[in-house]
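S.K.: Dropping a prediction and its sequence here:
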Amino acid sequence: MRSAPEQPTSSRLLPYYIALVSLGSLALGAMSWAYGRHPEVGPLLLLSAMGVLSYTLREPTVTSRIGFSFLSIILLASGALLGPFGAWFVGLVSQSIEREPRMKWFQRAFNIAMMSIIGVAGAMAYIVCGGAASLESISGFSDLVVQVGLPLIVADVVQCITNAVLVAGAVSLDQRVPFWVFVRRILVSSGVAYIGYGVIGFLFVILWFPAGLGAFSALLVMAPLLAARWAFVQFGEELRSHERVVETLVTALGTKEPPAVDRSRRAARLAESVAEELGLGPHQIGTVRYAATLHEIGHLGVPTRLLRRAPEALSVSERRIIDRHCVMGARMIEGIDFLEDARSGIRHQHERYDGGGRPDGVAGQEIPIAARILAVTSRVEELTAAAVDEGRQPYLAEVGRALQSDEGCFDPTIVSAVLVALDKHGWPSGVSTGAGT
């Protein structure tokens, strides 16, 4: 009998980390005021109001890992227009209006401190790189590029890295997720967005001073940002509808074979980690996750009496029926557009890397990447389940030897990625994998 998954407990260092980040924010704010320029009240209030508005209109769940907020644009522009203290103040104020009842006070404190640090870090990077403090005197395109554009690019990168490091520090202590794994995850998911933030921040600064539009530039910038937010919200709704369709299919499978629900979710989490380890793009990662979640959906077409039998009790013909579940599963989701790429992963999950698998005998790189990942993660699930049922710990070295014992079965690159993912994250069921033999 399997034990319930263990929930990771927060490190006792988490409160100290939050306190350190908060004190660091206060220290940076005081230093910025004491040694930096003091911003004019009018622009400071305007940019603070824009920061509050951008945070209020944020869309935190466009996807499970991607949100949308243009606060980073406001912070970036504040660094150039107001200086370090102004950027610090805008970050501080924008987070102070948080009224989420489920958020604990120390979470609010961390968010406020984090955003203020991000603001002042970007502003300091802008100054260090020679960013112009008096933008009214800038004339000519070359001056704009050298004294504003390039320093803002560096400031944008600094803000992105600062955000990733601070968030990863909190998450690694709270959820015991490896620090650098989460840093990379944030950079992969939000790095491209920060490029766009930098471009818009640059335009904002140009419109404000060199173009002479002043506060009116805020309106010119906010209008397209609000349009972009609307588009992201629609995109997020579409993705959530996709998730509901997948969840409905998994629920249907669970009514026939309840254990398959947990297997599907474990497989999806591990497959997603492996896809990230391989450096796949967001679309491919989504395809892998969908394919892993629905890799047993074909069991809906298999008689229940066969699913309940032990594998060794099945006849050859009965085994053949079960083995066809991958083909039946691919047919069941045919016509669902967003699952089209996942269909091939489901159909070919039992192919062998040497071409001796089923149903089509394809080999090597011709096997879809999702199917190659599924083949390995399904085997890991079998090995881990067997070890847990025997009341012992599934050692990582043991899993590795089992995966590598049949050279022609799995893609060696996928095997290596799976072992790295297991070493970093552990098995998603909560069963710890050891490093011994």
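M.R.: Cool, the structure landed. Residues are numbered from 1 along each chain as shown.
S.K.: For the rest of this, base every contact and every neighbour count on C-alpha atoms.
M.R.: Fine.
S.K.: wait, Phe110 sits on Val21?
M.R.: Yes - distance between Phe110 and Val21: 7.0 Å, which falls inside the contact criterion (Cα atoms under 8 Å).
S.K.: can you pull out the helices in the stretch 1-150 of the chain?
M.R.: Secondary structure of the stretch 1-150 of the chain, counting by DSSP state H, counting those that start in this stretch: helices at 14-35, 41-56, 71-81, 83-96, 105-128, 141-144, 150-175.
S.K.: ranges for the helices of the stretch 301-437 of the chain?
M.R.: Remark: helices assigned in the stretch 301-437 of the chain by DSSP H, counting those that start in this stretch are 304-307, 316-323, 325-332, 340-347, 369-389, 396-404, 412-425.
S.K.: Find the centremost residue of this structure, please.
M.R.: When the chain is reduced to its mean C-alpha position, the closest residue under Cα atoms, centre = their mean turns out to be Arg65, at 3.8 Å.
S.K.: Leaving out chain neighbours, which residue sits closest to it?
M.R.: Closest residue to Arg65 in three dimensions, ignoring its sequence neighbours and counting by Cα to Cα, 6 or more residues apart in numbering: Ser189, at 7.0 Å.
S.K.: what helices or strands is the helix or strand harbouring the one you found leaning on?
M.R.: Following DSSP states H and E, the helix or strand that holds Ser189 is helix 179-208. For helix 179-208, the helices and strands in contact under the criterion 3 or more Cα pairs under 8 Å, 6 or more residues apart in numbering; DSSP states H and E are helix 71-81, helix 150-175, helix 216-256.
S.K.: Make CSV from the helices of the stretch 1-150 of the chain and add distance to Leu270 and mean neighbour count to it.
M.R.: What follows is these, written out as CSV (distance: least, Cα to Cα, whole Å; neighbours: other Cα atoms under 10 Å):
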stretch, distance to Leu270, mean neighbour count
helix 14-35, 27, 16
helix 41-56, 33, 18
helix 71-81, 32, 28
helix 83-96, 34, 27
helix 105-128, 29, 23
helix 141-144, 47, 13
helix 150-175, 17, 21
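S.K.: another one to put next to it:
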Amino acid sequence: MKTSVIAYVYSIVVASAAALVLSYLYDPSFAFSLFAVPGLLAFVAFFGAISSCRIQGSTFGEISFIPYLTAIVLYPSWSTLGAIGVGALLAEVAKPKTGIKRAFNVGQTVLAGAAALFSYALLGGVALQTDKAFQPIPHVAAVLSFLLVNTFAVATAIGLAEGKSIIKTWAKGNVAGLAYDAVAVLAVYAFARAYVDWGLWGILGFCGILVVLRFTYQSKHQLQTTNKELLELFVHTVEFRDPYTSGHSQRVRRFSRIIAQEIGLSPKEVEQVSKAALLHDVGKIHEIFAPILMKPGRLTPEERAIMELHPIKSAELVAKISELQDIVPAVRHHHENWDGTGYPDRLQGKEIPLASRIIMFADTIDAMTTDRPYRKALGEADVRAELVKFSGTQFDPHICAALLGSEKFSRIFDKNDDGDVYSLTQIIDAIRKRRHKTPAVA
């Protein structure tokens, strides 16, 4: 393990211990009658943590943060923070992990809890057990403080360990879940009020709801992951037939994501473009293309005519999957040219689906930046010149102008950029451009 990571973990542990001491010095009072339920919730969080579900690779999803935050708003005290630390420690001891990982997880949980506690108290929040009224400012601040400290602490550890940008690491892992974080604000208050209004039955009922939601989310996520892996396996099978396009669809997907982000599409729209880009060539698995794909020399006019059927075959295959109906037009028309000279339907201009126009850029860029038997891969300057040359004929001139005018055009040539990261600026730009659509996204 890197020295920087070890030093960072020690700093988190020291900071969490200091935060616990500071919370005691801030208000050393203690009331067992108010502490009992937060202490119980810390153990509820413990059981939630040890039953966490694997969602991807070595990443686990758990709902323990909701009981922790509920405990804080019910009784914002140093004793509650101590109970959170004990719950987190028990959860870590119950799992087969190294000591340094356990220390980090406990430390960052306590530190996030301290951030929530101080945010709540300093902004005037009082124990919900003594005042049932919703206190929006301290409540929202507490939840967001906990989530931000928690996620940034983890992102920093990953960034240091892997030598990656901490901001990009955080964005990749958390931007897509911002909506769920907003729901957590209400969930924490609902959980707390369930106890205040109905006592322990309220806690048991709400825990039951959380367990159901957890298993529902786990099942949905696993199904989505399985479907994604099956699609990628299918795409790899197709590409085995063509020795010169191995990894082509994955690269086109990456380029398409970057282009879609740069012209201001929303995360949902980017994901649609991404799926279409991944599947744009699956029709090549059809037997009529096999001998042509394996041919080493130039194609005859007859063979080229057959190859021009592959967008139709791809769209037909994609159309057989009910969840992918929205991307069928994007797949079918990814070889249409802006001036109407493309195929298969000779659409032109804005008749061509926006996703298809984006994939046209990505597909062509991949062809230009890949070594072929008859030429070496082109560099960024040559690719830029080719895009300018064919803007308005092959390519949408509005997208071309937006892409080439962006300072982040070079992202396409950075092999470490997987196209998944949305910066805060990109999120704001996407919102702004959806309100005032530019020609590039029309």
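M.R.: All right, it came through fine. Everything numeric here is computed off the predicted structure, so don't read it as measured data.
S.K.: Give me the TM-score for this pair.
M.R.: For these two chains in superposition, a TM-score of 0.80 is obtained (TM-score structural alignment, normalised by the length of the first structure); 408 aligned residues with a Cα RMSD of 3.5 Å.
S.K.: Tyr55 of the first structure is nearest to which of the helices and strands packed on helix 179-208 of the first structure?
M.R.: Ranking those by distance to Tyr55 of the first structure, with Cα to Cα as the measure, places helix 71-81 first at 6.1 Å.
S.K.: The closest one maps to which residues in the second structure?
M.R.: With the alignment judged by TM-score structural alignment, the segment of the second structure matched to helix 71-81 of the first structure spans residues 64-74.
S.K.: contact partners of the matching stretch?
M.R.: Counting by Cα atoms under 8 Å, 6 or more residues apart in numbering, the neighbours of stretch 64-74 of the second structure from elsewhere in the structure are 34, 37-39, 41-42, 44-46, 48-49, 80-81, 84, 113, 116-117, 120, 125-129, 139, 142-143, 146, 184, 187-189, 191-192.
S.K.: go with 6 Å
M.R.: By Cα atoms under 6 Å, 6 or more residues apart in numbering, the residues outside stretch 64-74 of the second structure that reach it are 38, 41-42, 45, 48-49, 127-129, 188, 192.
S.K.: Equivalent analysis for stretch 200-217 of the second structure, please.
M.R.: Residues lying outside stretch 200-217 of the second structure but in contact with it, judged by Cα under 6 Å, 6+ apart, are 194-195.
S.K.: Mean distance of it to its aligned residues in the first structure, please.
M.R.: Between stretch 200-217 of the second structure and its aligned partner residues in the first structure, the average distance after superposition works out to 1.8 Å, using mean Cα distance after the TM-score superposition for the first structure.
S.K.: Give me the distance from that stretch to the chain's centre.
M.R.: Averaging C-alpha positions (Cα atoms, centre = their mean, to the nearest Å) puts stretch 200-217 of the second structure 25 Å from its chain's average.
S.K.: Only the buried residues of it, if you could.
M.R.: Of the residues in stretch 200-217 of the second structure, those buried under the neighbour-count criterion (16 or more other Cα atoms under 10 Å) are 202-204, 206-207, 210, 214.
S.K.: out of those, who's nearest Phe390 of the second structure?
M.R.: Of all these, the one sitting nearest Phe390 of the second structure is Arg214; the distance, using Cα to Cα, is 50.6 Å.
S.K.: what's the spacing between that closest one and Thr151 of the second structure?
M.R.: As defined by Cα to Cα, to the nearest Å, Arg214 of the second structure lies at a distance of 19 Å from Thr151 of the second structure.
S.K.: again, but for Asp429 of the second structure
M.R.: For Asp429 of the second structure, the distance to Thr151 of the second structure - Cα to Cα - is 23 Å.
S.K.: outside of stretch 8-19 of the second structure, which residues touch it?
M.R.: Counting contacts by Cα under 6 Å, 6+ apart, the residues touching stretch 8-19 of the second structure from outside are 104, 107, 110-111.
S.K.: could those go into CSV alongside distance to Tyr343 of the second structure?
M.R.: Converted to CSV, the contacts of stretch 8-19 of the second structure look like this (distance: Cα to Cα, whole Å):
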residue, distance to Tyr343 of the second structure
Phe104, 56
Gly107, 59
Val110, 59
Leu111, 58
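S.K.: now, which of these sits nearest Ile166 of the second structure?
M.R.: Phe104 (16.8 Å).
S.K.: Give the aligned equivalent of the closest one in the first structure.
M.R.: With TM-score structural alignment as the criterion, Phe104 of the second structure matches Phe110.
S.K.: Ok, Ala155 of the second structure next?
M.R.: Matched by TM-score structural alignment, Ala155 of the second structure corresponds to Ala168 in the first structure.
S.K.: Equivalent analysis for Gly205 of the second structure, please.
M.R.: Gly205 of the second structure is assigned Leu220 in the first structure as its aligned equivalent, the criterion being TM-score structural alignment.
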